[in-house]
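Student: next one to model:
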Amino acid sequence: MRASRWRRSLVAVAAAGLLGFGTSACTSGDDPPKPAPLPTESPSPTGSSSEAPPSLPADAGGSSTRAAKAFARHFVDLVNYASATGDVEAINAVASDSCRVCRGMADGIQDVYSKGGHLEGDGWRVLGTKVLSGGRENERAISLTLLVSSQRRYEKPNSEPIVSDEIRGILDIYMRSTENSWTISRLVQS
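Tutor: Take a look at the predicted model:
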């Protein structure tokens, strides 16, 4: 039952383009339930867009396993920043054109904020990382165990919030090392 709720929540969030963990390009054919967006790890008290997005940590440079793990954690910081501010530019900058889930998340966040709405919550928190084998050529895969706290999504100013439950699950991030950073090729909920 818990795994089913996790999958439905992730599919719904990703399908709505909100802060979902991601699902593979293949999802179930079921109609997803009403989406509940996911929160920010370090929420801004004001949601001010004057804040700068998180900088790439020094240990995320290069193509080592250590760098890939650091970048995966950095991606969580970017998602948290975007949900707190509505600024999705940093997510789009690290997502390849083929990462439909990345683009869907960014579009969903942008949609909420463009209507004058906002997201509130305590965010995604990384509980653990694991290196996966079996990625595509020149691709690193890092599995993150995440805790996503309850979130409130306000669709418009003064609207009643849509509240999501806390969710614990696994997000696999497939990425390729670039000259100065990493590019995410796909996100898969496992």
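Student: okay, CA-based contacts and neighbour counts for the rest of this
Tutor: Will do.
Student: which residues sit in contact with the residue lying closest to residue 99 once chain neighbours are set aside?
Tutor: Excluding the flanking residues, the one nearest residue 99 by C-alpha to C-alpha, 6 or more residues apart in numbering is residue 186, at 4.7 Å. Residues near residue 186 by C-alpha atoms under 8 Å, 6 or more residues apart in numbering: 24, 96, 98-102, 173-175.
Student: another sequence for comparison is provided below:
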Amino acid sequence: MTTRNRSTTPTRLTLACLATLALTACTPNSPKAGQPDATAPTTPSTSTSAPPSTPQPSGPPDRPQAAEGLTLSAAEAFIRYYSDLMNYASDTGDSTALLNASEPGCENCKAYADFVKKSSAANGLLTGDFHEHLKEVSELVRGPSGRLGGSATVTVGKYVSRQTPTAPPFTSKPRTYTRELALSPQSGSWVMYEMKQVEQ
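Tutor: Coordinates of the predicted model:
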């Protein structure tokens, strides 16, 4: 795990999250983004998964113009775009665009990318309402280092996942969680620095 030093301001929860996000996001007990949370209610399933019958996306979503630049409004647009990239990766198993929009040291970004390479809708190991629905972006605060911290409220429906075709399937119940995140500037726009999900 890469250790990162960040400045904190004790009066703002967001800056505290910005300061500790990289450390807390990759602890052994933290759920990995996009993976079924071991602490969340899961139900063993005996049904078999079949590849989806709906057509897969032809390519990853393009970064919208609103997500260009380093303003707070660009940060919010980027966070919504990043959620779209996560959904695309879970559909197809292709995490290239997701990783291109992430810092190389983002541990949970890599963990999510590794998960969808193994289990995605394209290979039939991820079925149901697994898409993220990003409801709200809040508490965007720029730190003295130029990085930005904030959070997003995300809902996910009921879905079934498997690690391999022969592994037991698990059903994850619908849930809402908060994604705490940090962004960093890169080539004049934001990229994901680190993220973690906190069950509500």
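Student: any chance you could compute the TM-score here?
Tutor: The TM-score (TM-score structural alignment, normalised by the length of the first structure) is 0.70; 158 aligned residues with a C-alpha RMSD of 3.0 Å.
Student: re the thing from before, map the residue nearest to residue 99 of the first structure onto the second structure.
Tutor: Matched to the second structure by TM-score structural alignment, residue 186 of the first structure sits across from residue 194.
Student: wait, is its match part of a helix?
Tutor: No. Per DSSP: H, G, I helix; E, B strand; the rest coil, residue 194 of the second structure lies outside any helix segment and is strand.
Student: in the first structure, which spans are helices?
Tutor: Ranges of helices within the first structure are 2-15, 65-85, 89-94, 100-114, based on DSSP state H.
Student: from the centre of the first structure, point out the most distant residue.
Tutor: residue 158 (25.7 Å; C-alpha atoms, centre = their mean).
Student: one step back: let's have the contacts of residue 186 of the first structure in TSV, adding distance to residue 166 of the first structure.
Tutor: Below are the contacts of residue 186 of the first structure laid out as TSV (distance: C-alpha to C-alpha, whole Å):
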residue	distance to residue 166 of the first structure
24	21
96	29
98	29
99	25
100	24
101	20
102	21
173	21
174	25
175	27
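Student: show me how to select, in ChimeraX, the buried members of those.
Tutor: Selection of the buried residues among those in ChimeraX, burial being defined by 16 or more other C-alpha atoms under 10 Å:
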select :24,96,99,100,101,102,173,174,175
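Student: one step back: look up how far residue 91 of the second structure lies from the match of residue 186 of the first structure.
Tutor: 22 Å (C-alpha to C-alpha, to the nearest Å).
Student: just the terminal-to-terminal distance for stretch 109-125 of the second structure.
Tutor: With C-alpha to C-alpha, one end of stretch 109-125 of the second structure sits 20 Å from the other.
Student: I meant to write stretch 91-98 of the first structure there.
Tutor: 13 Å.
Student: so what does residue 176 of the second structure match up with in the first structure?
Tutor: Match for residue 176 of the second structure (TM-score structural alignment): residue 168.
Student: contact partners for the residue opposite residue 152 of the first structure in the second structure once aligned?
Tutor: Per TM-score structural alignment, the equivalent position to residue 152 of the first structure in the second structure is residue 160. By C-alpha under 8 Å, 6+ apart, the residues touching residue 160 of the second structure are 45, 125-128, 169-172.
Student: how about stretch 96-104 of the second structure, aligned to which bit of the first structure?
Tutor: Here stretch 96-104 of the second structure aligns to the first structure at residues 89-97, judged by TM-score structural alignment.
Student: give me the residues contacting that stretch.
Tutor: 53, 75, 78-79, 82, 102-103, 106, 182-186.
Student: having no further points to raise, I will conclude here.
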